[in-house]
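Trainee: what shape does this take:
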Amino acid sequence: MIVRKLIDSKFNQLSASERRIAKVITERYPVSALGGIEDIAERASVSPPTVTRFAKRLGFDRFNDFQRAIRSEVQDNDSSPLALFDRYHQSGADGGILADLAASVVRLEDDPAATAITQSVEIISACRGRIYCAGGRWSSVAAQYLAFQLATMRGEVHALLPQASGLWVDRLCDIKRSDILVLYDFRRYQEEMFAVAEIVRARGAKIVLVTDLDLSPICELAEVTLPVAVATTSPLDTLVPAIAATDAILVALVDVYKDRSSARMKRLEEVRQKTGAGANLDLRQWPK
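Mentor: Model prediction:
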């Protein structure tokens, strides 16, 4: 990896503070290079301007250029489902999928994922407007799951699903500065999702991005970027770590919303009973 080799080659020329930044970034490269300047500065116990100087010392005009170079070199352009199947059959890999998934979930307890989960909870809980949840062809499943669970705790939660014809695009016109967008975007990133992120930022709303370890380009626009693993020992990418991270956010929000959530859930039950919507099966009437 070119940028990693560049850091190693320049290491002895760095100041003590810059070396701390280098160690933080190379610890779990490239994921550890993710996030804003303030986040990396805090982890390295330096000031944000020192992080900027570090990037310039490596030959980049801005820290964003440094991160863009990393994303460019680690992006797997050959990540189509067909390519994954071909590599799987050529490698002869077998088994270990459950252990692989479990390890991916456990890694959510480490930085930068753990920090991103905490920051996501803070942004979502502070939102006084609407919360929009969106994703692409595949990742929209996770977005719909978040919207479904979050809607039981607070109102004004909207799922922007690509399967819902053009209606989800129309909702972008309603986004305000007080709103936030939780966006799931994984490799083979869609131009459509990047366009959505640009529109949301232009309207002043914040973005919480859940992406894979290769990092969606949308991370440049996001307030918080939460990296999760999608690759497994099988030829199929997985949403398990993304759903686990989503559940971690939801559990924390249950504690944050407290009485507000309880009151809303009570109202929801009353409405469902009166309308008969989502009526549960009465097992007492089940034939024996």
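Trainee: from now on I want contacts and neighbour counts done on CA atoms only, so please keep to that.
Mentor: Will do.
Trainee: in this protein, which spans are strands?
Mentor: 131-135, 157-160, 180-185, 206-211, 224-227 (DSSP state E).
Trainee: can those strands go into JSON lines with extra columns for distance to Leu34 and mean neighbour count?
Mentor: Below are these laid out as JSON lines (distance: least, Cα to Cα, whole Å; neighbours: other Cα atoms under 10 Å):
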{"stretch": "strand 131-135", "distance to Leu34": "20", "mean neighbour count": "25"}
{"stretch": "strand 157-160", "distance to Leu34": "26", "mean neighbour count": "22"}
{"stretch": "strand 180-185", "distance to Leu34": "15", "mean neighbour count": "26"}
{"stretch": "strand 206-211", "distance to Leu34": "11", "mean neighbour count": "28"}
{"stretch": "strand 224-227", "distance to Leu34": "8", "mean neighbour count": "28"}
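Trainee: would you list the ones you listed in JSON lines and tack on distance to Ile21?
Mentor: Below are those laid out as JSON lines (distance: least, Cα to Cα, whole Å):
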{"stretch": "strand 131-135", "distance to Ile21": "33"}
{"stretch": "strand 157-160", "distance to Ile21": "38"}
{"stretch": "strand 180-185", "distance to Ile21": "28"}
{"stretch": "strand 206-211", "distance to Ile21": "23"}
{"stretch": "strand 224-227", "distance to Ile21": "19"}
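Trainee: Glu42 is nearest to which of the ones you listed?
Mentor: Glu42 sits nearest to strand 224-227 of all these, at 15.0 Å, using Cα to Cα.
Trainee: returning to that earlier point: out of the strands of the chain, nearest to Asp8?
Mentor: strand 224-227 (24.1 Å).
Trainee: so what touches that closest one?
Mentor: Residues from elsewhere that reach strand 224-227 (Cα atoms under 8 Å, 6 or more residues apart in numbering): 31, 34-35, 112-113, 116-117, 119-120, 207-213, 215, 219.
Trainee: ok, stretch 82-96 next?
Mentor: Stretch 82-96 is contacted from outside by Thr233, Ser234, Pro235, Leu236, using Cα under 8 Å, 6+ apart.
Trainee: another one to check against the first:
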Amino acid sequence: MGTSSQTIAERIQKRMDDLTRAERQLALSVLENYPASGLGPLASLAKSANVSVPTVARMVQKLGYKGYPDFQADLREELSAIAKGPIAKHETWAGAAPSEHILNRFTEAVIDNIRTTMAHIDPVAFDDACALVADRSRHLYIVGGRVTHTLAEYLFLHMQVIRPNLTHVQSTSNTWPHYLLNAGEGDVFVVFDVRRYENNTLKLAELARERGAKIVLFTDQWRSPVHRMADICLTSQIIVPSAWDSATTTMLLVESMISAIQTLTWDSTRDRMEELEELFDKTKLFRKFT
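Mentor: Okay, here's the model as predicted:
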């Protein structure tokens, strides 16, 4: 962003404990419809949050801005970044590309994404998400989008080994009502949604929430609109020198979750693994060299 690589949402979350009661009320109002919430006049934002104009000015300064216009400039830049398609992203990168080899530049970008993501992730929230996904008493639904369905399938494949009572929700929306028919209070939906956010994914999350389900969201630094109804939101930095965003950091979180859940449930997971190996032997699915 204009003054920092952090998004405004990340700044707010980092400074939340330093804000006054009125400022926290304002901050939550901004996050409720982020990032569009701060694009109107200062007085309108104050009115919608039911706080005073000076409260808005003070909070903006606590976030590191000289004034409301600078705050809005960063919001507009975030909106522009969210809206970019692959062609626009490639042209933005290509104009300023250094001469070093793409392997090095891409790797450096991914490492920076990992560092930034790890610096801002809440370990308690991550542990809570793992506990929800590991809980066999809750039916687990895993769903991705046009691109993120590959991450959803990867998580689902491993969860099949670790636990029963789960469903891979296909990314075609005309099948969702059938999945939702069985969803109930306390079930868990793991949702993957990164920019450009998908309307169908948002609708699925809304309907799951209405049925009392818990939602764990994997998203990017700008946060999918699904975050407004998510119980836990795990964000990743995704920008790389490419027309497409990177899934590497999100995959890191997914694989970390798989490892954590395996550890939480090792006794039962080991039994399931042993049974699965017996089935592999019976089906002769894999070649043996001994």
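Trainee: drop anything exposed from the contacts of stretch 82-96 of structure 1.
Mentor: Restricting the contacts of stretch 82-96 of structure 1 to buried positions leaves Thr233, Ser234, Pro235, with burial counted as 16 or more other Cα atoms under 10 Å.
Trainee: output these in JSON lines, with distance to Ala134 of structure 1 appended to each entry.
Mentor: Formatted as JSON lines, those follow (distance: Cα to Cα, whole Å):
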{"residue": "Thr233", "distance to Ala134 of structure 1": "27"}
{"residue": "Ser234", "distance to Ala134 of structure 1": "26"}
{"residue": "Pro235", "distance to Ala134 of structure 1": "25"}
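Trainee: quick one: closest of the strands of structure 1 to Glu27 of structure 1.
Mentor: strand 224-227 (15.3 Å).
Trainee: what does the closest one correspond to over in structure 2?
Mentor: Residues 232-235 of structure 2 are matched to strand 224-227 of structure 1 when aligned by TM-score structural alignment.
Trainee: how close does that stretch sit to structure 1?
Mentor: Its aligned residues in structure 1 lie a mean 0.4 Å from stretch 232-235 of structure 2 after superposition (mean Cα distance after the TM-score superposition for structure 1).
Trainee: could you do stretch 250-262 of structure 2 as well?
Mentor: With mean Cα distance after the TM-score superposition for structure 1, stretch 250-262 of structure 2 averages 0.7 Å from its match.
Trainee: so which bit of structure 1 is that stretch matched to?
Mentor: On structure 1, the counterpart of stretch 250-262 of structure 2 by TM-score structural alignment is residues 242-254.
Trainee: next, the buried residues of that stretch.
Mentor: Quick answer for stretch 242-254 of structure 1 (16+ other Cα under 10 Å): Ala242, Ile243, Ala244, Ala245, Thr246, Ala248, Ile249, Leu250, Leu253, Val254.
Trainee: grab the nearest non-local neighbour of the second one.
Mentor: Once its chain neighbours are removed from consideration, Ile243 of structure 1 has its nearest residue in Ala142; the separation is 6.3 Å (Cα to Cα, 6 or more residues apart in numbering).
Trainee: do you know how far the counterpart of Leu181 of structure 1 in structure 2 is from Val226 of structure 2?
Mentor: When structure 2 is aligned by TM-score structural alignment, Leu181 of structure 1 is paired with Phe189. Distance, Phe189 of structure 2 to Val226 of structure 2, by Cα to Cα, to the nearest Å: 12 Å.
Trainee: how about the nearest residue to Asp185 of structure 1, chain neighbours excluded?
Mentor: Sequence neighbours aside, Thr211 is the residue nearest to Asp185 of structure 1 in space, at 5.1 Å (criterion: Cα to Cα, 6+ apart).
Trainee: thought that neighbour was touching Tyr189?
Mentor: No - with contact defined as Cα atoms under 8 Å, Thr211 of structure 1 does not reach Tyr189; the gap is 9.6 Å.
Trainee: can you give me every residue that contacts the spatially most central residue of structure 1?
Mentor: Structure 1 has Val210 as the residue nearest its centroid, 1.0 Å off, counting by Cα atoms, centre = their mean. Shown in contact with Val210 of structure 1 (Cα under 8 Å, 6+ apart): Val182, Leu183, Tyr184, Asp185, Phe186, Thr225, Leu226, Pro227, Val228, Ala242.
Trainee: same thing with Pro241 of structure 1?
Mentor: Leu101, Ser104, Val105, Leu108, Val228, Ala229, Val230.
Trainee: rerun that using 10 Å as the cut-off
Mentor: By Cα atoms under 10 Å, 6 or more residues apart in numbering, the contact set of Pro241 of structure 1 is 101-108, 212, 227-230, 247.
Trainee: pipe those into CSV and attach distance to Arg130 of structure 1 per row.
Mentor: Output for the contacts of Pro241 of structure 1, formatted as CSV (distance: Cα to Cα, whole Å):
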residue, distance to Arg130 of structure 1
Leu101, 33
Ala102, 33
Ala103, 34
Ser104, 31
Val105, 29
Val106, 31
Arg107, 31
Leu108, 27
Asp212, 25
Pro227, 24
Val228, 25
Ala229, 28
Val230, 28
Asp247, 20
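Trainee: counterpart of the residue nearest to Ile243 of structure 1 over in structure 2?
Mentor: Aligned counterpart of Ala142 of structure 1 in structure 2: Leu151 (TM-score structural alignment).
Trainee: picking that back up, buried among the contacts of Pro241 of structure 1? Make that a ChimeraX selection.
Mentor: Of those, the buried ones can be selected in ChimeraX as follows, counting by 16+ other Cα under 10 Å:
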select :101,104,105,108,212,227,228,229,230
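Trainee: coming back round to it: now for the strands of structure 1, which one comes closest to Lys5 of structure 1?
Mentor: Lys5 of structure 1 lies closest, by Cα to Cα, to one member of these: strand 224-227, at 22.8 Å.
Trainee: between the buried ones among the contacts of stretch 82-96 of structure 1, which is nearest Ser79 of structure 1?
Mentor: Ser79 of structure 1 lies nearest to Pro235 out of these, by Cα to Cα, at 10.1 Å.
Trainee: from memory Thr3 of structure 2 sits against Arg11, does it?
Mentor: No - with contacts counted by Cα atoms under 10 Å, Thr3 of structure 2 stays clear of Arg11, the gap being 11.4 Å.
Trainee: higher neighbour count, these two?
Mentor: Between Thr3 of structure 2 and Arg11, counted using other Cα atoms under 10 Å, Arg11 has the larger neighbour count: 15 against 11.
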